[in-house]
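Colleague: coordinates only, no sequence provided:
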């Protein structure tokens, strides 16, 4: 799905936003960013997903499957836009508390439960738009959470690492039309692993196994780098590339000497903690602009 057209000046608008908070740290980070920017917003919590820190700020809480209830709340609040943030998955027992709501929304439920988590998110966005709501991505309302161009830690890539990064960028650009994945582990001109549906962490686990001798012994390939870029036509509201301290740990275990991500289009989950983790692990962390590293 192509990225939705942006409404002009959304970052400057002062109308209230609605943050639909899923699981994980991201919704809290978005809330802090909006607070810093002085943007008025309300939190719509998803029962069984929203973390405790944001549940206390929630203006309302709904079950994941209570589509009619969520739409009624949004009609009452009349937000300028709706911002989904955080993970959701197959409904957990805690999320399926309102059986009556599920029965009221059979047709909508068929649309959003007939596939994987990505299908669920896309269908939910379509339902919101069909009901007249503008859906914005985290990258539009909290751009300070995105990777910046250039060096983000204390270490910088050397010449060999820069050559690896160039290989990784070319590889991901070539694969982009095929919707394969957002990341790859590359060593010089050798591709060790390409991300598939399993996600970045599991890809890094594969790279660790492939890049070393049996039983995990031996040295990793030199100049091994994790490269992560968005795909062509990617809907950034649904599938924004992201890394965090956990990614750094997994990359270090896979033998990487650094991480290169697309600046302005990659979410850094807690930038300070991620950069600190990279420094501790001895990895560089850089943001790549369209013209190359730091360009």
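Modeller: In hand now; what should we look at? The model shown is predicted, which means the values in this text are computed figures rather than measured ones. Residues are numbered from 1 along each chain as shown.
Colleague: make it CA atoms for all contacts and neighbour counts henceforth
Modeller: OK.
Colleague: what lies in contact with stretch 265-272?
Modeller: Applying CA atoms under 8 Å, 6 or more residues apart in numbering, the contact partners of stretch 265-272 are 25-26, 29, 139, 145-147, 229-230, 236, 240-245, 274.
Colleague: what ranges does this structure have for its strands?
Modeller: 17-21, 41-46, 58-62, 81-85, 150-151, 183-187, 190-194, 224-228, 242-244, 258-262, 267-269, 284-289, 292-293 (DSSP state E).
Colleague: winner for burial among these?
Modeller: Ranked by mean neighbour count, those are led by strand 224-228 with a mean of 30 (mean count of other CA atoms under 10 Å).
Colleague: now for that one, which elements pack on it?
Modeller: Here strand 224-228 touches helix 159-175, strand 183-187, strand 258-262, going by 3 or more CA pairs under 8 Å, 6 or more residues apart in numbering; DSSP states H and E.
Colleague: could you dump these into JSON lines with distance to residue 48 added?
Modeller: As requested, the helices and strands packed on strand 224-228 are arranged in JSON lines below (distance: least, CA to CA, whole Å):
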{"stretch": "helix 159-175", "distance to residue 48": "35"}
{"stretch": "strand 183-187", "distance to residue 48": "30"}
{"stretch": "strand 258-262", "distance to residue 48": "31"}
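Colleague: here's the one I want to compare it with:
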């Protein structure tokens, strides 16, 4: 397991959608570190926020976020949670963002890793320290080995290796972090729609009989991009991923141990065991 970075309390969590921001907050609280959530309008789950100190912010309001971070004495921050990338024309920039508009525009000229790294650099240049889940909540990282009763068979091990090779080859293009391989055939690659959309597309292809493989064949492979900034946008795994893999009639899911986040491990493992799917952590 990765070592926890030396961090100060409180720490700011810039939170998008999903359960992950709250899992990180709970992990910090368990270690006596105060999380302060800066919830992104339109993305963060309002119903769960009442348990934490928080502020609402909008994408593009860099100046407001920096002011709030300083007021709350947050020297360090983490970007966490799902966000649908808006076009730059849809973002209402405040004066703090306008002052660094060239850097903002440069960050937008690339994939998600390029964007997040660019935004992170803006905050670092203003004196903040950017951390990732591997720094602040290593207990949420996927361990090595199989977590489930089911395990990959020989042909599935070959599919996993092929999926990993595909993701490595696609890394320079900053496209996605997942693909589905069935009996040696790459049937789908993750794009801007994310993992849920990837698995839904495989389920549709099966329903249309464009995928003729037998049910319970194939694997979802997830891995960070080669050279990715591991403070941002690590692959994530949870019960919803397993539900998607069941609908896609796959045999299981393989992710990179230590480089994948699992926010709800027990419900995820139980769901996989009920369906007879495997979940395995691949070595780095």
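Modeller: Received it, and whenever you're ready, just let me know what you need. As the structure is a computational prediction, the values presented were derived from the model and not from experiment.
Colleague: TM-score of the superposition?
Modeller: Here the superposed chains carry a TM-score of 0.83, computed using TM-score structural alignment, normalised by the length of structure 2; 277 aligned residues with a CA RMSD of 3.2 Å.
Colleague: out of the strands of structure 1, the one nearest residue 91 of structure 1 is which?
Modeller: For residue 91 of structure 1, the closest of these is strand 41-46, at 10.5 Å, according to CA to CA.
Colleague: give me the angle between the closest one and strand 81-85.
Modeller: Per axes from the mean of the first three to the mean of the last three CA atoms, to 10 degrees, the angle that strand 41-46 of structure 1 makes with strand 81-85 is 50 degrees.
Colleague: residue range for strand 41-46 of structure 1 in structure 2?
Modeller: Structural correspondence for strand 41-46 of structure 1: residues 35-40 of structure 2, per TM-score structural alignment.
Colleague: so how much does the matching stretch differ from structure 1 once superposed?
Modeller: After superposition onto structure 1, the mean distance of stretch 35-40 of structure 2 to its aligned counterpart is 2.9 Å, using mean CA distance after the TM-score superposition for structure 1.
Colleague: who's in contact with residue 273 of structure 1?
Modeller: Contact criterion CA under 8 Å, 6+ apart gives 244-245 as the residues in contact with residue 273 of structure 1.
Colleague: and the closest residue in space to residue 123 of structure 1 that isn't next to it in sequence, how close does it get to residue 66 of structure 1?
Modeller: In this structure, residue 123 of structure 1 finds its nearest non-sequential neighbour in residue 112, 5.3 Å apart by CA to CA, 6 or more residues apart in numbering. Spatial separation of residue 112 of structure 1 from residue 66 of structure 1 under the definition CA to CA, to the nearest Å is 12 Å.
Colleague: and if you look at residue 21 of structure 1?
Modeller: The span separating residue 21 of structure 1 from residue 66 of structure 1 equals 15 Å under the rule CA to CA.
Colleague: all helices for the stretch 101-250 of structure 2, in order.
Modeller: For the stretch 101-250 of structure 2, the helices defined by DSSP state H, counting those that start in this stretch occupy 101-108, 112-125, 133-136, 154-170, 194-207, 239-247.
Colleague: next up, the contacts around the nearest residue to residue 55 of structure 1 once chain neighbours are set aside.
Modeller: Closest residue in space to residue 55 of structure 1, ignoring its immediate chain neighbours: residue 45 at 6.3 Å, by CA to CA, 6+ apart. Residue 45 of structure 1 sits next to 20-22, 54-55, 58-62 when contact means CA under 8 Å, 6+ apart.
Colleague: if we can go back for a sec, please convert the strands of structure 1 to a markdown table, extending it with distance to residue 35 of structure 1.
Modeller: What follows is the strands of structure 1, written out as a markdown table (distance: least, CA to CA, whole Å):
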| stretch | distance to residue 35 of structure 1 |
| --- | --- |
| strand 17-21 | 12 |
| strand 41-46 | 9 |
| strand 58-62 | 14 |
| strand 81-85 | 15 |
| strand 150-151 | 27 |
| strand 183-187 | 32 |
| strand 190-194 | 37 |
| strand 224-228 | 29 |
| strand 242-244 | 22 |
| strand 258-262 | 26 |
| strand 267-269 | 17 |
| strand 284-289 | 25 |
| strand 292-293 | 31 |
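Colleague: just tell me which of these ends up closest to residue 205 of structure 1.
Modeller: strand 190-194 (9.5 Å).
Colleague: the closest one vs structure 2 - mean distance after superposition?
Modeller: With structure 2 overlaid, strand 190-194 of structure 1 shows a mean distance of 1.7 Å (mean CA distance after the TM-score superposition for structure 1).
Colleague: give the aligned range of that strand in structure 2.
Modeller: In the comparison with structure 2, strand 190-194 of structure 1 aligns to the range 185-189 (TM-score structural alignment).
Colleague: mind listing residues that contact that stretch?
Modeller: Identification of contacts with stretch 185-189 of structure 2 by CA under 8 Å, 6+ apart yields 163, 176, 178-181, 198, 201-202, 211.
Colleague: give me that answer again for 6 Å
Modeller: Contacts made with stretch 185-189 of structure 2 from outside it, assessed by CA atoms under 6 Å, 6 or more residues apart in numbering, are listed as 179-181.
Colleague: and which of those residues is nearest residue 275 of structure 2?
Modeller: Ranked by distance to residue 275 of structure 2 (CA to CA), the contacts of stretch 185-189 of structure 2 are led by residue 180 at 18.1 Å.
Colleague: quick revisit: closest one to residue 163 of structure 1 among the strands of structure 1?
Modeller: Evaluated over the strands of structure 1, closeness to residue 163 of structure 1 peaks at strand 183-187, with 9.1 Å, by CA to CA.
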